[in-house]
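Engineer: Predicted structure and sequence below. I'll ask about it afterward.
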Amino acid sequence: MRIALAQTTTGIDPVESVDALARLIAEAAAGGAKMLFTPEMSGVLDRDRSRAAANIVTEDEDRVLRAVCFAAAEAGIWVHLGSLALREGERLVNRGFVIDAKGAVRASYDKIHLFDVDLPDGTRWRESASYSGGDRAVAADTPAGRLGLSICYDLRFPDLYRALTDAGARILSIPAAFTRPTGAAHWHILMRARAIEAGVFVVAAAQTGTHADGRETYGHSLVVDPWGEVLLDMGEEAGLGFCDLALERVEEVRGRLPAINHRRPIAAPEVVA
């Protein structure tokens, strides 16, 4: 099955994002893709909280979500809208959506693990200052098979992916806006590890380049097969990439190395002083 990945340099204006996403959706469908994957924060990427506040609204009010649903229906293609910043009461959520080929939202997922770190280059991020984390794992049935949903920093927490693959996910979607330092150090390694652990496909659509708010993101949108082989690496250029998934590859790899069948529940360890 053919899928497409959008690699974008999302800015601070949601109107520009609407136009770009509608164009990418049409191009993905014209290229034969049955499903398009977009990055984390596909609507607005702005670390200036006061400026961003005017463009972050509730799910019902979000123009990017409405436009993507309309464009998906018009093109007849499924879309995993990697995530949008949305308002819920006094707090924000980082929420991804699975949208079907009729433009209906089939599933949504709120990012569980929030990015609160101090990087070696002096950059400091405190996602929890504005955002509330989700509290549930989500998998959705799609034309590509059962899809496990996650977002960016979730990548570092394998227990989430164990829950998703235990629930039957054959593809893990990990949309992201990875920083350059962490991307260069860990992006490829962790993506391949998540694929290898359970013998699944990993699809990771990413932000790239220098953004209007001054941040820099790593790019390298990836598709990794169940053996850990990189099928697509989009480098650092914004654009659209295509990849053909042989979905039977999951059972083939698991038949050779059935690690997922050997999982066992692990109790808290006994600590011997």
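Structural biologist: That came through fine.

Engineer: Could you use CA atoms for every contact and neighbour count after this?
Structural biologist: OK.

Engineer: so where does the closest residue to V98 other than its chain neighbours fall, helix or strand?
Structural biologist: Distances taken as CA to CA, 6 or more residues apart in numbering put H80 closest to V98, at 4.6 Å, once the chain neighbours are dropped. Using DSSP states H and E, the element containing H80 is strand 78-88.

Engineer: where's the residue nearest to V98 relative to A107, distance?
Structural biologist: Using CA to CA, to the nearest Å, we find H80 at a distance of 9 Å from A107.

Engineer: this is the other structure I want to compare:
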Amino acid sequence: MTRIAAAAAHFGRDLDFDLARIAKLIDDARKEGAGLLVLPDAALGGYLADLRHPDPDALPPALKPDDPLIAEVGRLAAEMVVCVGYCEDDGGARYNAAVCVSGDGVLGRHRKVHLPAGETVVYTPGDRFDAFDTPAGRVGMLIDYDKTFPESARSLALDGAEILACLSAWPTSVTNRAPRMAQDRQAKLFDLYDQARAAENQVVLASSNQTGAMGGMRFLGQAKVVGPGGDILARTWAKAGLAVAEVDVGAEIERARRVLRHLDERRPASYREARA
């Protein structure tokens, strides 16, 4: 059995504050007995303050892939597996990135492939989806908008991922904000994508998200753990906190695939190939 925790929390530009909050969340998850903790996108340095017109003078701090802050998150993680998002600086290009660490070092990395309109002027897109082995199981990471595209999660499932770690800084609708968060279009889509990506691939999914506000952005929270049948096992709703669920990952996946095995029953020859 593995206890999986997904965090809903606010992070901003103050890296010392962010690291202290990460340390607190790791400590809270450890007290819950979690073996895997998924922190939000941009937990180190915060997300963009405006998706339509990002201010080039107010961007998140960019960290090198080997920045000491990432090593410090690994030290704090110790025996746990922790996924955390940050802005990555690699050769002058900026990426919306995530890294998975433990006390043994870096276990896996991901650069966000699918960039919404505002991010395209700030970040360079990644170009691949790779699963990797961890003490908590084989994991694949997605960063917010990535999960809108079924191919993203499917690529990771085909690479053997048992757990999808979805790190988000997912806001309410920026064009048609609802009077109540429960009525917001993006709030509904956030939950829909989480459940669909788990169910269609018959895997466990841990979805984190930011809370609070950054500039004109208001974030949803709604962290959750979803089973391979698409059922929500634990959630935070809009509040900050941890969604924690105990899951026998291998057994639950096998149960979901006992009769219908989606990955095996695909008919790739019938699908339209992607065109450049």
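Structural biologist: Received it, and whenever you're ready, just let me know what you need. Predicted, not measured: the structure shown is a model, and the values here were computed from it.

Engineer: so what's in contact with H80 and A107 of structure 1 at the same time?
Structural biologist: Jointly contacting H80 of structure 1 and A107 under the rule CA atoms under 8 Å, 6 or more residues apart in numbering are 97-99.

Engineer: Report the central residue of structure 1.
Structural biologist: P175 (1.8 Å; CA atoms, centre = their mean).

Engineer: Structure 2: matching residues for the helix or strand that the strand holding H80 of structure 1 is followed by?
Structural biologist: Counting by DSSP H and E, the next helix or strand C-terminal to strand 78-88 of structure 1 is strand 91-99. Counting by TM-score structural alignment, strand 91-99 of structure 1 lines up with residues 93-101 of structure 2.

Engineer: Show me which of the shared contacts of H80 and A107 of structure 1 is closest to A26 of structure 1.
Structural biologist: The closest of the shared contacts of H80 and A107 of structure 1 to A26 of structure 1 turns out to be I99 (CA to CA; 14.5 Å).

Engineer: for the helix ranked longest in structure 1, packing partners?
Structural biologist: Longest helix in structure 1, counting residues (DSSP state H): helix 180-198. Helices and strands touching helix 180-198 of structure 1, by 3 or more CA pairs under 8 Å, 6 or more residues apart in numbering; DSSP states H and E, are helix 158-166, strand 201-204, strand 216-218, strand 222-224.

Engineer: Take these and lay them out in a markdown table including distance to E61 of structure 1.
Structural biologist: Output for these, formatted as a markdown table (distance: least, CA to CA, whole Å):
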| stretch | distance to E61 of structure 1 |
| --- | --- |
| helix 158-166 | 30 |
| strand 201-204 | 27 |
| strand 216-218 | 28 |
| strand 222-224 | 31 |
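
Engineer: looking at the ones you listed, which is buried most?
Structural biologist: The highest average neighbour count among those, using mean count of other CA atoms under 10 Å, belongs to strand 201-204 at a mean of 29.

Engineer: Tell me the residues of structure 2 aligned with that strand.
Structural biologist: Going by TM-score structural alignment: strand 201-204 of structure 1 matches residues 204-207.

Engineer: how much does the matching stretch stray from structure 1?
Structural biologist: Taking mean CA distance after the TM-score superposition for structure 1, the mean distance separating stretch 204-207 of structure 2 from the aligned residues in structure 1 is 0.9 Å.
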